[in-house]
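A.B. asks: attaching a predicted model along with its sequence, questions to come.
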Amino acid sequence: MTRQDITSPRPGRETNATEDVRPFKTQLLKWVGNKQRFAHEIISYFPTRFGTYHEPFLGSGAVLGVLAPNLAEAADSFAPLIGIWQALRADPESVKAWYRARWIESQDGDKVAQYEKIKARYNAGANAADFLFLTRAAYGGVVRFRRRDGYMSTPCGAHRPIHFDAFAKRVDEWARRIQGTRFFHREYAASLDRARDGDVVYCDPPYSHSQAILYGAQGFDLDDLFRAIEKAKLRGAFVALSLDGSKKSGATDCSYDFPASLFARQVPVNCGRSMLKRFQMEGRTLEDEVVTDRLLLTH
């Protein structure tokens, strides 16, 4: 596939480039729907040179980490998550200390009981430090919240969370990759409003057909997102949107009515098997549950 200079940033605004982007598979957060394995493929459809990179639905930062932009703004509406990213940029040693303390705590007694203790502490007062460990220890990286009160309900995973020494090395690598990025706690529309001529925006929202149990998904309106993307496009920004495309799951039809002329093209991205469906089906390996994203491109 050939990268193209689809947009033309104003002189002096070509701050990011994609020529040297390579696969980077070391994840910081364990996260369902993480796109790090094929983030370099998504990036291959970006312009080769562009202005500021924007990621309004940050999550685990998979595409951001692989791109490692020189100038970027990344945001999420979930405060404990953004607290992790802000601490990573400002003080990586604090992130290492958070994880180390909780890893040691998790080993002091029964594994499940200790996990539930940390989870209960988080549910009593949502915070970045406990949430960091829970993303690594929860089953399959499925961060699931109860709709009525935001209670995190995901059980303990069968795996042993990564050792704090190995995690510290990941922190160092990720801290280098995100130094050009500023992190914000805000809704996605505010981030899209900041995209200007020659900028690139990558949107990876919760998938309405498959992720209704995950954080932030319950009140998400796709039509509102389409309108925000259209405004950014009119200002000259290049927008790429990942959306569930074809998913073999009974009679589910993952189809949408797109605004006329909003997207110039779409390409399929194979995401592999659905960890979320495996979680919902009590851990069984589901050979037929293959997810294919559509990557929708405004130019």
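C.D. replies: Sure, I can see it. Numbers count the residues shown, from 1 in each chain.

A.B. asks: going by C-alpha atoms from here, please, whenever you check contacts or count neighbours.
C.D. replies: Will do.

A.B. asks: OK, contacts around the closest residue to residue 31 other than its chain neighbours?
C.D. replies: Computed as C-alpha to C-alpha, 6 or more residues apart in numbering, the closest residue to residue 31 that is not its neighbour in sequence is residue 141, at 4.2 Å. Residues in contact with residue 141 (C-alpha atoms under 8 Å, 6 or more residues apart in numbering) are 30, 31, 32, 135.

A.B. asks: hmm, the last one is touching residue 29, no?
C.D. replies: When you say that, I think you mean residue 135. Yes - Residue 135 lies in contact with residue 29 (C-alpha atoms under 8 Å); the separation is 6.1 Å.

A.B. asks: SS state for residue 100?
C.D. replies: Classification of residue 100 using DSSP: H, G, I helix; E, B strand; the rest coil returns helix.

A.B. asks: ok, now residue 228?
C.D. replies: Under three-state DSSP, residue 228 falls in the helix class.

A.B. asks: which strand or helix spans residue 279?
C.D. replies: Assigned by DSSP states H and E, residue 279 belongs to helix 275-280.

A.B. asks: show residues contacting the helix or strand just after that helix.
C.D. replies: For helix 275-280, the following helix or strand on the C-terminal side (DSSP H and E) is strand 290-297. Under the contact criterion C-alpha under 8 Å, 6+ apart, strand 290-297 has outside partners 42, 238-248, 263-274.

A.B. asks: here comes the other one, which I'd like you to weigh against the first:
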Amino acid sequence: MARPFLKWAGGKAKLAPAILAAAPPGLSRYVEPFAGAAAVFFAFAEARPGLSSLLNDANHELIETFTVLRDQPGSLSSALALLSSAYYARDPVARRDFYYEARSNPGATPLERAARFIFLNKTCYNGLFRVNSSGGFNVPHGRYKNPRILDENLLLACSRALQHAELRSEDFAETCTSARPGDFVYLDPPYHPLTATANFTGYTRADFGRADQLRLRDAFESLTARGVAAMLSNSDHEYVRGLYGGLGYRVRTVTMSRAINSRGSARSPIPELLIDNFERVGLRSPEGSAGRP
């Protein structure tokens, strides 16, 4: 069964069934401008085989990895098998050195970079993806005894799911602009921080600040004006509620846990917002009426 093959902060595996159930039944294409580990996409691929999809993410290395997996699953598995064997053949100290050597070598080909991307994701600290101001991956080595670097069956399932997906790495607003009536757009942006110290800004070289949250709201409004069904997740913060309140959107609170965090106390369930425009584009919402923040 296709499911995320990467560890990913803020992944939506637990929320995916609810998003899938709420999606319009006759959609012609699934569009995700912030793909991440693509948990919701893989849920759609399993439930609606052959559905056309458009996946985008600002993280070029991530999209390159998806592309290689879609087009060269056998070669990618072979490259990962070599990395896995080399890693396991070493003692703990040598494994750490091997990790930092791989981290410092970006790879010369898309295949090499994709294998490196997955290897680092499986062996780095807490499965995080973080880059410095120069765009270099800078997460330290993890402490896993036997990380599963290669899951060939899962990779093959994900490769099959990606056969019907167009893959892009561009600004989210461009992806939204290309959406049309009949599509279903799910947006899972970098969340607005709940506190001044909770912001995670290392996913790409550029931060996702308040100006980007405003651009996101405008893109959501544009989708609505064009009759495109859309749903959006974000933190349950008064700033976010203020952006979408009073516009006729249904705003719900859902509880999500955080599987990836350096502190166990920060993994407890927290409320998040799930916002959709179904009533504004003429679709009946599952509960039959729009919520209000």
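C.D. replies: Perfect, I can see it now. Values in this document were obtained by computation on a predicted structure and should not be read as measured data.

A.B. asks: send over the TM-score of the superposed chains.
C.D. replies: Aligned and superposed, the two chains score 0.80 in TM-score terms (TM-score structural alignment, normalised by the length of the second structure); 261 aligned residues with a C-alpha RMSD of 2.5 Å.

A.B. asks: returning to what we had before: what residue in the second structure is paired with the residue nearest to residue 31 of the first structure?
C.D. replies: Superposed on the second structure with TM-score structural alignment, residue 141 of the first structure falls opposite residue 127.

A.B. asks: equivalent analysis for residue 243 of the first structure, please.
C.D. replies: Under the alignment (TM-score structural alignment), residue 243 of the first structure pairs with residue 234 in the second structure.

A.B. asks: in a strand, that match, correct?
C.D. replies: Yes - assessed with three-state DSSP, residue 234 of the second structure lies in a strand.

A.B. asks: helix, strand, or coil at the residue nearest the centre of the first structure?
C.D. replies: Closest to where the C-alpha atoms of the first structure average out (C-alpha atoms, centre = their mean) is residue 59, at 3.0 Å. What three-state DSSP gives for residue 59 of the first structure is coil.

A.B. asks: give me the distance between the two termini of stretch 193-202 of the second structure.
C.D. replies: End-to-end distance of stretch 193-202 of the second structure: 13 Å, with C-alpha to C-alpha, to the nearest Å as the criterion.

A.B. asks: sorry, that was for stretch 236-254 of the first structure
C.D. replies: Start-to-end, stretch 236-254 of the first structure (C-alpha to C-alpha) is 29 Å.

A.B. asks: now which residue in the second structure aligns to residue 45 of the first structure?
C.D. replies: When the second structure is aligned by TM-score structural alignment, the residue opposite residue 45 of the first structure is residue 22.

A.B. asks: what stretch of the first structure does the host helix or strand of residue 85 of the second structure fall on?
C.D. replies: Assigned by DSSP H and E, residue 85 of the second structure falls within helix 73-88. The alignment of helix 73-88 of the second structure onto the first structure (TM-score structural alignment) spans residues 92-107.

A.B. asks: can you give me the strands in the stretch 1-150 of the second structure?
C.D. replies: 29-32, 52-56 (DSSP state E, counting those that start in this stretch).

A.B. asks: against the first structure, what's the mean shift for the longest one, could you check?
C.D. replies: This points to strand 52-56 of the second structure. After superposition onto the first structure, strand 52-56 of the second structure sits on average 0.7 Å from its aligned residues (mean C-alpha distance after the TM-score superposition for the first structure).

A.B. asks: matching residues in the first structure for that strand?
C.D. replies: Per the alignment by TM-score structural alignment, strand 52-56 of the second structure matches residues 71-75 in the first structure.

A.B. asks: any idea how far residue 59 of the first structure is from the aligned partner of residue 166 of the second structure in the first structure?
C.D. replies: For residue 166 of the second structure, the aligned position in the first structure is occupied by residue 182, per TM-score structural alignment. Residue 182 of the first structure sits 15 Å away from residue 59 of the first structure, going by C-alpha to C-alpha.

A.B. asks: next one: residue 74 of the first structure
C.D. replies: 10 Å.

A.B. asks: same check on residue 184 of the first structure?
C.D. replies: Applying C-alpha to C-alpha, the value for residue 184 of the first structure to residue 59 of the first structure is 12 Å.

A.B. asks: which neighbours do these two share?
C.D. replies: Common contacts of residue 184 of the first structure and residue 59 (C-alpha under 8 Å, 6+ apart): residue 76.

A.B. asks: quick revisit: who's in contact with the helix holding residue 279 of the first structure?
C.D. replies: With C-alpha under 8 Å, 6+ apart as the test, helix 275-280 of the first structure has contacts from 32, 33, 139, 140, 142, 210, 211, 284, 285, 286, 289.

A.B. asks: cool, and stretch 172-188 of the first structure?
C.D. replies: By C-alpha under 8 Å, 6+ apart, stretch 172-188 of the first structure touches 28, 56-57, 64-66, 68-79, 82, 85-86, 88-89, 92.

A.B. asks: list the buried ones in that stretch?
C.D. replies: Buried residues in stretch 172-188 of the first structure, counted by 16 or more other C-alpha atoms under 10 Å: 174, 175, 177, 178, 179, 181, 182, 183, 184, 185, 186, 188.

A.B. asks: which SS class is residue 230 of the second structure?
C.D. replies: Under three-state DSSP, residue 230 of the second structure falls in the strand class.

A.B. asks: just the helices from the stretch 101-250 of the second structure, written as ranges.
C.D. replies: Here the stretch 101-250 of the second structure has its helices, by DSSP state H, counting those that start in this stretch, at 110-123, 152-161, 172-177, 210-225, 238-244.

A.B. asks: buried ones in the longest one, by neighbour count?
C.D. replies: This means helix 210-225 of the second structure. Within helix 210-225 of the second structure, the residues scored as buried using 16+ other C-alpha under 10 Å are 212, 213, 216, 217, 219, 220, 221, 223, 224.

A.B. asks: what's the farthest-apart pair in these?
C.D. replies: Pairwise distances across those (C-alpha to C-alpha) peak at 18.3 Å, for the pair 212 and 224.

A.B. asks: just the buried ones from the contacts of helix 275-280 of the first structure?
C.D. replies: Neighbour-count burial (16+ other C-alpha under 10 Å) applied to these gives 32, 33, 139, 140, 142, 210, 211, 289.

A.B. asks: against residue 213 of the second structure, how distant is the closest residue to residue 112 of the second structure other than its chain neighbours?
C.D. replies: Closest residue in space to residue 112 of the second structure, ignoring its immediate chain neighbours: residue 79 at 7.4 Å, by C-alpha to C-alpha, 6+ apart. According to C-alpha to C-alpha, residue 79 of the second structure stands 39 Å off from residue 213 of the second structure.

A.B. asks: residue 254 of the second structure belongs to a strand, doesn't it?
C.D. replies: Yes - counting by three-state DSSP, one finds residue 254 of the second structure located in a strand.
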